[in-house]
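A.B. asks: no sequence on hand, only this structure:
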């Protein structure tokens, strides 16, 4: 949860690098919390709170995109690759596979175009 709150506090920061631990923990938390809620709540209650889910999804869009960009910067890739992630999100398992790949790749050693090593 530490990294989840870190990403939310730095929700609009994309001009630096993000460690893969930060990226993976943030994305796992974003998947796990709604999955647990959906598991335990009956279906009719989920539909009752649909507007809240939509609002939360829109509010979390900027932190998610910024965490992707920071992780891409750690790999010394341009942040514009996040467009590919968003497009792959329209395919079944596309975004999940790309996010998993980004979580497993080690960052570039030393300083790169986007700054020094994170933490």
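C.D. replies: Happy to help now that I have it. Please read these numbers as outputs of a predicted model, since none were measured by experiment. Numbers count the residues shown, from 1 in each chain.
A.B. asks: C-alpha from now on. contacts and neighbour counts both.
C.D. replies: OK.
A.B. asks: and the helices in the protein?
C.D. replies: Under the criterion DSSP state H, the chain contains helices at 2-9, 20-40, 43-48, 50-59, 61-74, 82-88, 94-104.
A.B. asks: so what touches the third one?
C.D. replies: Going back to what we said before, that points to helix 43-48. residue 38 (C-alpha atoms under 8 Å, 6 or more residues apart in numbering).
A.B. asks: how about the helices of the chain, which one is nearest residue 119?
C.D. replies: helix 20-40 (10.6 Å; C-alpha to C-alpha).
A.B. asks: this is the other structure I want to compare:
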């Protein structure tokens, strides 16, 4: 859930790189919320005989379009592709498959033209290895 919230906190940040874990965890929770919301609100809409309740899911989807696009662009940056490669998804049949292949491909090791490696440990993380984590 932290990865999902991290993406939402970076609402329109199209710069930098996003690792596979960040991308897939956001996608997982986004789909759970979308389909879970559709199921629960669909039952509620049927129970109170008001189909307009389902529009809450559409409001959620509209609110998450920008962070989803930003995450996809950052994921493409991780494999050293321009963010404009997201438009490949508009090509019927082949486009979505190619974007899927890029999303499961491991990102470049080390820095590339879009930023530093998101998997690289910084000095603070290295110093914290093995220390007990205090939860607030």
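C.D. replies: Sure, I can see it. Here the structure is a predicted model, which means the values were calculated and not measured.
A.B. asks: any idea what the TM-score is?
C.D. replies: Once the chains are laid over each other, their TM-score by TM-score structural alignment, normalised by the length of the first structure reads 0.80; 114 aligned residues with a C-alpha RMSD of 2.5 Å.
A.B. asks: which of the helices of the first structure sits most buried?
C.D. replies: helix 61-74 (a mean of 23; mean count of other C-alpha atoms under 10 Å).
A.B. asks: compared with the second structure, how much does that one deviate?
C.D. replies: When the second structure is superposed, helix 61-74 of the first structure averages 0.2 Å from its matched positions, counting by mean C-alpha distance after the TM-score superposition for the first structure.
A.B. asks: so where is that helix in the second structure?
C.D. replies: The alignment of helix 61-74 of the first structure onto the second structure (TM-score structural alignment) covers residues 65-78.
A.B. asks: what comes into contact with the matching stretch?
C.D. replies: 7-8, 10-20, 23, 82-86, 102-103, 107-108, 114, 117.
A.B. asks: hmm, try it at 7 Å
C.D. replies: 7-8, 11-19, 23, 82-83, 86, 103, 107-108, 114 (C-alpha atoms under 7 Å, 6 or more residues apart in numbering).
A.B. asks: then stretch 22-40 of the second structure?
C.D. replies: 3, 4, 54, 57, 71, 75.
A.B. asks: state the distance from the fifth one to residue 45 of the second structure.
C.D. replies: Pointing back at residue 71 of the second structure there. 32 Å (C-alpha to C-alpha, to the nearest Å).
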